[in-house]
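A.B. asks: Turn this into a model:
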Amino acid sequence: MANIKRKETKQRMSRIVIHQSTVYLCGQVAADANKDIEEQTHTMLEKVDTLLIDAGSDRQHILSATIYIKDMQDFAAMNKIWDSWVPEGYAPARACVQASMARPELLVEISVVAAQIKDQQ
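C.D. replies: This next block holds a predicted model:
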């Protein structure tokens, strides 16, 4: 039987799912969707940090990231924040696609898979 741990579970989704020391985060968006792409990216990544710590991981153990961006004209500005956030030598596999967002003011969203480095209760 699979040992799957879910955290912050609601009807629609769990914010964190852990299976066999792999951490899956639900999509994360900015704390304030009325800000520009740089601020949205920054606060989105802060939320990723918080969830990873809660799951027993960190940004050095991210395996893959999928970034959804509303407008590719914001790609360079988003990457500026991303590049300063990812520790040198620990870049995950990554995809970035242009996408329609759930709310029109959202400019960026990220989905992350990471390795768990310590078991969290």
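A.B. asks: hey, let's count contacts and neighbours off CA atoms from now on
C.D. replies: Fine.
A.B. asks: What residues of the longest helix seen in the chain count as buried?
C.D. replies: If you go by DSSP state H, the chain has its longest helix at helix 37-54. By 16 or more other C-alpha atoms under 10 Å, the buried positions in helix 37-54 come out as 37-46, 48-49, 51-52.
A.B. asks: Which elements pack onto it?
C.D. replies: strand 22-25, helix 75-85, strand 108-115 (3 or more C-alpha pairs under 8 Å, 6 or more residues apart in numbering; DSSP states H and E).
A.B. asks: Please give the structure of this sequence too, so both can be compared:
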Amino acid sequence: MIERKHTGTRMSKIVIHNQVAYLCGQVGAGDTVAEQTRDCLSRVDALLEEAGSDREHILQAIVWLSDMADFAEMNAVWDDWVPEGHAPARACGEAKLARDVLKVEVIVTAAVKGD
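C.D. replies: Here you go, the predicted model:
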């Protein structure tokens, strides 16, 4: 069974299949990479909770930066957010994001917590 949450014409914010939650890309508000990363990860937290998961169950994360020069600033926020001993498989690359003001986008796949 596939469960979709917050489904629109183009995408769902959450898709759950075989106890794995796939989140759509999350972006955040703010002027700096750090502000956008914090806001974006807060949105990830909310979606993970709704999906029955959390940071400790993240399997994979893909991070897109509009400029790789912002890598260290994003990582400073990321490293504080990821629970020690629970770092997911992660990739980070540079990409043109949907709007010019966006500096970071995070895509997460996580295991749904069991009973």
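A.B. asks: that older thread, and of the helices and strands packed on helix 37-54 of the first structure, who's closest to residue 62 of the first structure?
C.D. replies: strand 108-115 (4.0 Å; C-alpha to C-alpha).
A.B. asks: and the angle from that closest one to helix 75-85?
C.D. replies: 30 degrees (axes from the mean of the first three to the mean of the last three C-alpha atoms, to 10 degrees).
A.B. asks: Quick one: average offset of strand 108-115 of the first structure versus the second structure, please.
C.D. replies: The superposed strand 108-115 of the first structure is, by mean C-alpha distance after the TM-score superposition for the first structure, a mean 0.3 Å from where its aligned residues fall in the second structure.
A.B. asks: so that strand matches what in the second structure?
C.D. replies: Counting by TM-score structural alignment, strand 108-115 of the first structure falls onto residues 104-111 of the second structure.
A.B. asks: Contacts only, for residue 108 of the second structure.
C.D. replies: 22, 23, 24, 25, 44, 58, 59, 60, 61, 62 (C-alpha atoms under 8 Å, 6 or more residues apart in numbering).
A.B. asks: Residue in the first structure paired with residue 35 of the second structure?
C.D. replies: Residue 35 of the second structure maps onto residue 39 in the first structure, by TM-score structural alignment.
A.B. asks: For the equivalent of residue 19 of the first structure over in the second structure, give its distance to residue 100 of the second structure.
C.D. replies: Counting by TM-score structural alignment, residue 19 of the first structure lines up with residue 17 in the second structure. According to C-alpha to C-alpha, to the nearest Å, residue 17 of the second structure stands 33 Å off from residue 100 of the second structure.
A.B. asks: quick one: which of these two has more around it?
C.D. replies: Of the pair residue 17 of the second structure and residue 100, residue 17 is the one with more neighbours under other C-alpha atoms under 10 Å, namely 13 against 8.
A.B. asks: any chance of the helices and strands packed on helix 37-54 of the first structure in TSV, with distance to residue 92 of the first structure too?
C.D. replies: Output for those, formatted as TSV (distance: least, C-alpha to C-alpha, whole Å):
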stretch	distance to residue 92 of the first structure
strand 22-25	14
helix 75-85	11
strand 108-115	9
